[in-house]
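1. Build me a structure from this.
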Amino acid sequence: PSVSDRSSTSSSSAGPTLPCLTLTDALRWRASREPDTRLLSVCTDASSASDTDGDSSADTVDIVASCSVGEPLTAQGLLKRADRVASLIRTGLQLTAQQQALVSPIVAVAAAPGPDLLAGLFGAMLAGCVPAVMRPPAPAPSSLSAFARLVRAADCVGVVASQPVAKLLKAKSSQPNLRPPLPPLLELDKAKKVAEKAAASDSGDPNSKLASQTDPESAAYLDLCGAGSPQDDSLQTPGSSAPIGVRVTHRAAMAACQCLQTRCDLQLGRDLPACVDLYSGGMAFIVACLASVACGHHTLLMPAGALSLEPSASGAAGFLQMLAQRSVRDALCGYELLDRLANLRSLIVLGTDRPRAELLAKFGRLLVPLGLSPTALRCSFGCRVNPCLTLPATDVDADSAAIYADARALRQDRLVPVDSDSPNAVALLQAGQPAPDARISLATPSVRGGDVGEILVRSRGNVEPLTAATAAAGLSARTGYLGVIRQVDSGPAPALFVIGAVADCLTGLSGCCSAGGGTSLRYYPADLEATVVRCHPAIVDCAVFACDSLLAVVMELSCRESDALDAVPQATTALLRDHQLVASVLIVCDPGAIPANGRGEKLRSVLRDRFLSDRLDPVYVAYNL
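-> The predicted structure follows:
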């Protein structure tokens, strides 16, 4: 089955398509034609802003309820600042045209969300380098060490940092934790002075004449895909030469921006609030940093890190009040925003895995008293191959947004619809509709021959460009995710339902009580973990992994250690009853023991390595061998 190319009905109402093929050309075009266009404003807590900027002028900060919207960054201002940063990079790194022709050097950009980050991002592009945006490190030794490892793993030739980050990295107390040592450090605050000195010089430095890449197939930036968190042990392996991140081309980035423009009806000057973690990469990074340059809208960015975990946090409340007072039609967020929303036509959750049905259902129930339609909460899907694989449509009915499949048949790659109240029902949410030029199909495994298969996509928005031979053969790129294509009543085109990542699936498990054994069945960790979390009220989170064909279950419990043993038999019984699986190893840990990356995805391989190397520090370990 396949999803054919589909022309969007709302393309005529969206903004005009730029006559540009690269992000740098789009910035130059917009700065020359629409210099005063507002591109980005960062929203922060008004209480903290009033404490630190009490003497600022009233025309630079617009207070909206309990949320302050900073001074907007215009297209002309961004290009001016980016040119200065480009001059700083050329002067500081002394890159010649021959070096850039051989390979585009990677430059790390570390700054807080805002104008400095965008200036460093586009400045590196204008200098002919490939920027890699990284989360600024905290003063903690683990954070500094993780930042140094990430810079080393990305093979960066320099680090462009804002003044607070550069001060931290230069501090004497930070040097013992920065191992391996960092490459040359360039401060953004010195960009203006360096640019003025280069402009006044008549020496004709050849480095200053280097032009940015204009080939749409050249790399625009390095997407780190949420790597480099302090909990990620995958970068600690000595001598590891495996490449990290994905080089996203200008063509793929522009295609993702145009897809977002079509789906959200983005026009010049329209406000688009977004509460995302841009350092997690993928579509969140594109929404926060790139889309406004290509589409011309005004991004109101609330960094996800500014939100407190409490539902009544002032930062989240201010963002919600801003949405209500500005009467916005569309907004985008990550799973970090779990509070009430009102006056929205749609709230798009940017996801990189199977949509979390239970979490979205709980979130949706909060919207019912506010009068918001149940279909306002929708999901999108992106992956390493294509960060904007699908976006939700505006005509999705509540009945067709989810299907319920038999879990037992799903393990055999067969889709058998059942009622929602069936004891073996698994909810699969629609992941949205493909981009207008995308063609999605399934590579059904030949051994199984069922309804479930790996998702294949052929689109100009793919990160890896198709070769001439591949394009002539009509081949598509593999996404690494399993899914189902099913016709729904809400539209003429079939819908895509994502089930899970191929690499995370558990196969060949021993202790399986199903007919045929565990070797012929495919178990999805999300289903097993949901079963364990439901079986005991003290279990706050769970992660499963396979170790030598044995199923290991890690449970985070928020109770006394004396009561932790009560959860072990209940988890064993629940897995045996619902999935016919025997948990060979059950590990009880304190909350926070399960590592996760910047996207909120569980690092199950890191968890397994910690357990095998005796670095997990569990409360209790039970064996059923």
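2. CA only for contacts and neighbour counts going forward, please
-> OK.
3. For the chain, which helix extends over the most residues?
-> Criterion DSSP state H: the longest helix present in the chain is helix 75-93.
4. what's the helix or strand following that one packed up against?
-> Sequence order places helix 97-102 as the next helix or strand after helix 75-93, per DSSP states H and E. Taking 3 or more C-alpha pairs under 8 Å, 6 or more residues apart in numbering; DSSP states H and E as contact, there are no helices or strands that helix 97-102 lies on.
5. could you point out which element follows helix 97-102?
-> Following helix 97-102 in sequence, per DSSP H and E, is strand 106-110.
6. now that next one against helix 75-93, angle please.
-> 120 degrees (axes from the mean of the first three to the mean of the last three C-alpha atoms, to 10 degrees).
7. starting at the chain centroid, how far to strand 106-110?
-> Between the centre of strand 106-110 and the centre of its chain there are 18 Å (C-alpha atoms, centre = their mean, to the nearest Å).
8. contacts for that strand?
-> By C-alpha atoms under 8 Å, 6 or more residues apart in numbering, the residues outside strand 106-110 that reach it are 117, 120-121, 124, 129-136, 151, 154-162, 165, 222.
9. Could you do stretch 301-314 as well?
-> 40-45, 66, 113, 273-278, 288, 315-316, 319, 334, 336-339.
10. to compare against the first, here's another:
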Amino acid sequence: MAVEPHSFVYRGRITVFSINVLRDERVVVVAEQRPTCTDEEAFSWMNNVVPAVESIHGLNLYGIVLVHHNRLPRGSNGVVHVQETKSRFIDGTLHPVNLLMCPHQCITNLPLPKPHTTVKGAAQLMGDMVTGRVAETKGQSLSIPFDEQDGAGKFNYIIDVLAWRAQSCPENVLFSMVDSKGHTTRSINCITLHKRAERIAAFIVEKLNRGKAKIRGEHVAVIMPCGIDLVATFFGCLYAGFVPVTIRPPQSNNLPACLPTIKLTLEISNVLGVLTTHNIARILKSKEAAPLLDSKSVPPLIELDDVPKKKLESLYRVPSPEMIAYIDFNVSTTGVLSGVKVSHTGVMGMCRAHQHVSELYPSRELALCLDPYSGFGLVLFILSSIYSGHHSYLLNIYDLELNASLWLSVISTHKIRDTYCSYTAIEACCKELGSATDMLKSRGVDLSCVRSCVVVGEERPRLSLLSSFSALFSPLGLGSHTISTSFGCRVNPIICLQVSPLHYSVVF
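-> This next block holds a predicted model:
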């Protein structure tokens, strides 16, 4: 616990105990947070403690709990009472001010699913004789009748949904890309996206099929800039039978921070090739990148800037919905790179949940300003519009560095009712535009059209930041009830997704 504790916690007010979870002991650390330490500083400190304990002691922590100063129970000798602290933690009466749980780090003995036993005729007859009756229970279906009969819910694969939309509503616009000046540079409808994905699929099959008898189901890295081409390339992989692994492109001005993650992701995922653009390929092959990324060890780079007009013979038919659709790689809050295999069933389940909670249909419009390469951001950016048919305005999160008012201006210009963003976008607006609300108002920026603003993250809600954002931009018409947060983790990015209801005053 000696990871710079002076500014964050009291050295003598730390207790460590274990609790039983899944027939094994898990370590919990409880400490008193200093009054001068903010929640953001405490959260960063806890994220440093977890890998430090793992590397020094070879021990994975189950959780770190911080309480207010002078709130831990003490014995007659003035020392923190361990058993009483443990009892309060189990009973839920410890009242922490900050909490970091890491069950995925320390629990390695998860129970296996029970094997499915086929019930045959003889067993059914015996059961009827013993019970004297036939009992059946059935839960309410999540899918609405229209969705099951006439919509995307009748399909098991997202690629079938896109092919169906290309036939049933070919001119329906799915995506529009917005540049740093707020101009719509490119839009794409269902049929154009479908044909673009087919061309990419035929091209990568031709490039990767040389001398290989079996390529379907192999992993392929997708290192594309944020935009419509990322969506088309992702579906091109699915059309061809490959498993896409989306990777954030390197920033030319920050190669030492980007390239190690790209290198490790390529090594772990064991990809057959890398789908990218000419500019990104040039960065990966540059002299500046050579010390960090050996070009000889990188899989073949396939540039998709000029794809020939060659149609795919037929879409790849996935044998089972439980097969892997894509692999979601990301660095966790504890600094560990991990990949999650997402099945086709998982893809359809997430899209269906998002559609029902947010009431999405083809005439709706959304504005997205977040990272599209992993987690819920990937689902929103690439998959959800295909399933629900709504129109998504795509904004590059890095464009906020050039134009901090980009996101708010797009919402006002197009009268967007629902928007999804990251904490990075919220921070940029508060930092750069906090004192410029009068200027935005004079430009005609009006946020009264916003019904819900969902902040996407895998961490606890940052209440002070969200409260500041709500207060700063309330003069522009932003209601306090519009802001909510989604919560998820690496294996389930949509644990909690609730659009702000109008009758609540504040929803975090």
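11. rewinding a little: strands - which of the contacts of stretch 301-314 of the first structure land there?
-> Under the assignment DSSP state E, the contacts of stretch 301-314 of the first structure contribute 40-45, 273-275 to strands.
12. all helices for the stretch 351-500 of the second structure, in order.
-> Per DSSP state H, counting those that start in this stretch, the stretch 351-500 of the second structure carries helices over the ranges 375-378, 384-388, 406-414, 423-433, 437-442, 463-472.
13. pretty sure residue 182 of the second structure contacts residue 406?
-> Yes: with contacts counted by C-alpha atoms under 8 Å, residue 182 of the second structure reaches residue 406, the gap being 5.9 Å.
14. winner for burial among the helices of the stretch 351-500 of the second structure?
-> For those, the largest average neighbour count (mean count of other C-alpha atoms under 10 Å) is found in helix 384-388, namely a mean of 26.
15. mean deviation of it from the first structure?
-> Here the mean offset of helix 384-388 of the second structure against the first structure after fitting is 0.9 Å, by mean C-alpha distance after the TM-score superposition for the first structure.
16. Identify the residue nearest residue 23 of the first structure in space, chain neighbours excluded?
-> Leaving out its chain neighbours, the residue that sits closest to residue 23 of the first structure by C-alpha to C-alpha, 6 or more residues apart in numbering is residue 250, at 6.3 Å.
17. Translate the one you found into the numbering of the second structure.
-> Here residue 250 of the first structure is matched to residue 344 in the second structure, going by TM-score structural alignment.
18. try residue 495 of the first structure
-> Aligned partner of residue 495 of the first structure by TM-score structural alignment: none.
19. returning to what we had before: among the ones in strands among the contacts of stretch 301-314 of the first structure, which two are most distant?
-> 40 and 45 (16.7 Å; C-alpha to C-alpha).
20. Same drill for these two, tell me which one is more crowded.
-> residue 40 (28 against 24; other C-alpha atoms under 10 Å).
21. List the contacts of residue 163 of the first structure.
-> Counting by C-alpha under 8 Å, 6+ apart, residue 163 of the first structure has contacts 187-189.
22. go with 10 Å
-> 111, 116, 169, 186-190 (C-alpha atoms under 10 Å, 6 or more residues apart in numbering).
23. just residue 176 of the first structure next, same as before
-> Applying C-alpha under 10 Å, 6+ apart, we find residue 176 of the first structure in contact with 141, 144-145.
24. Residue 80 of the first structure: which of the residues you listed is nearest?
-> Distances from residue 80 of the first structure to the contacts of residue 176 of the first structure, taken by C-alpha to C-alpha, are shortest for residue 144, at 31.2 Å.
25. Now do the SS call for the spatially closest residue to that closest one that is not a sequence neighbour.
-> Spatial nearest neighbour of residue 144 of the first structure, chain neighbours left out: residue 137 (5.5 Å); criterion: C-alpha to C-alpha, 6+ apart. Following DSSP: H, G, I helix; E, B strand; the rest coil, we place residue 137 of the first structure in the coil state.
26. Now which residue in the second structure aligns to residue 137 of the first structure?
-> By TM-score structural alignment, residue 137 of the first structure lines up with residue 250.
27. wouldn't residue 164 of the second structure be in contact with residue 190 here?
-> Yes: look at residue 164 of the second structure against residue 190 with C-alpha atoms under 10 Å: they come within range, at 9.2 Å.
28. Residue 165 of the first structure touches residue 137, doesn't it?
-> Yes: in this structure, residue 165 of the first structure is within contact of residue 137 by C-alpha under 10 Å, at 7.4 Å.
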